[in-house]
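Enquirer: sequence plus predicted model, see below.
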Amino acid sequence: MPVSDELSFKEMCACFDVTPRTLRYYEYIELLQPRKEGRSRFYSAREVARMTLILRGRKFGFSLEEIRQWLELYDRKGDREQYEVWIGMANQQLDVLANQKADIEAAIDDLRQLRDETVEILQNMD
């Protein structure tokens, strides 16, 4: 990839709407490995793709360690095993999110009921 196709540190932060601290942390925990030139960092298409997957994984509720292990699979084993592991991780996370959704829906129902009871109490005070 020609150097001109790489993103600078500042461009990478802007592209993904992340703070410099976040980007440095992802590099520190070896989720990203930009090319370094002195103090400057340059992010290739590979690093941009990895960042996309990292942020998508965070959105879905995966830990950074889970994401790191999954990304390492590709480096060691290739696409097929990575996809198989991803399916298992996705199924497990879908269960977690479904449980969280049920808990949130129950909390919303309880809060509505309490609010409605309170409204009724106020109306009976008049």
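Expert: Nice, I can see it.

Enquirer: CA atoms for contacts and neighbours, from now on please.
Expert: Fine.

Enquirer: using the three-state scheme, assign the residue nearest to residue 61 when sequence neighbours are not counted.
Expert: Spatially, and ignoring its direct neighbours in sequence, residue 61 is nearest to residue 93 (7.4 Å; CA to CA, 6 or more residues apart in numbering). Look at residue 93: counting by DSSP: H, G, I helix; E, B strand; the rest coil, its state is helix.

Enquirer: so what's residue 93 up against?
Expert: 60, 61, 62 (CA atoms under 8 Å, 6 or more residues apart in numbering).

Enquirer: could you do residue 40 as well?
Expert: Contacts of residue 40 by CA under 8 Å, 6+ apart are 8, 9.

Enquirer: how close does residue 12 sit to residue 62?
Expert: From residue 12 over to residue 62 the distance is 22 Å, taken as CA to CA, to the nearest Å.

Enquirer: another structure for you, compare them:
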Amino acid sequence: MTQKISQAKYSISDLSKEFDITTRSIRFYEDQGLIFPARKGQTRIYNQRDKVRLKLILRGKRLGFSLAETGRLFELYDVDKTSATQLNTIMTLINEKKNDLKQQLEDINAILIELNDLEDNCKTTLKTLENT
């Protein structure tokens, strides 16, 4: 039995609406070499692969991956369809992001402690001033 490959086509406005992003953002991702729409005159025609890549770009962005990191993963996938290299690279990037977030969380907690101490000192000083 032959598997039917999706021949779905999308306009830039279709993708813009579906992903709730601007057409300018989509053109930017194209300029960065992350998606490759076909052209019919001045019209961009996106296929299912472009749509999936756009979804992955936005997911990566939400998770804190840079466009360069996302592009690197796309390149690895294009070269190694077995995805072993890609998965190892993703695991490395995930660990880096988790470490960065843990450090940021520690920094935020330290700042919150300092702010609470400062707030307590201000309250104490205000009470002292009110009682004089």
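Expert: Cool, got the structure. Computed from a predicted model, the values in this text were never measured in an experiment.

Enquirer: coming back round to it: can you lay out the contacts of residue 93 of structure 1 as CSV showing distance to residue 105 of structure 1?
Expert: Compiled in CSV, the contacts of residue 93 of structure 1 are given as follows (distance: CA to CA, whole Å):
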residue, distance to residue 105 of structure 1
60, 19
61, 18
62, 22
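
Enquirer: give me the aligned partner of residue 83 of structure 1 over in structure 2.
Expert: Aligned counterpart of residue 83 of structure 1 in structure 2: residue 87 (TM-score structural alignment).

Enquirer: gap between its match and residue 77 of structure 2?
Expert: Distance of residue 87 of structure 2 to residue 77 of structure 2, given as CA to CA: 9 Å.

Enquirer: just the element for the match of residue 83 of structure 1, please.
Expert: In the assignment (DSSP states H and E), residue 87 of structure 2 maps to helix 84-130.

Enquirer: could you do residue 41 of structure 1 as well?
Expert: Assigned by DSSP H and E, residue 41 of structure 1 falls within strand 40-43.

Enquirer: may I see the PyMOL selection of the buried members of the contacts of residue 93 of structure 1?
Expert: Selection of buried members from the contacts of residue 93 of structure 1 for PyMOL, criterion 16 or more other CA atoms under 10 Å:
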select buried, resi 62
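
Enquirer: and of the contacts of residue 93 of structure 1, the nearest to residue 37 of structure 1?
Expert: Taking CA to CA as the measure, residue 37 of structure 1 lies nearest residue 62 of the contacts of residue 93 of structure 1, at 31.9 Å.

Enquirer: the closest one -> structure 2?
Expert: Using TM-score structural alignment, the partner of residue 62 of structure 1 in structure 2 is residue 65.

Enquirer: which residues does the residue most central in space within structure 1 contact?
Expert: Centroid-nearest residue in structure 1, with CA atoms, centre = their mean: residue 58, separated by 1.3 Å. Contact partners of residue 58 of structure 1, counting by CA under 8 Å, 6+ apart, are residue 64.
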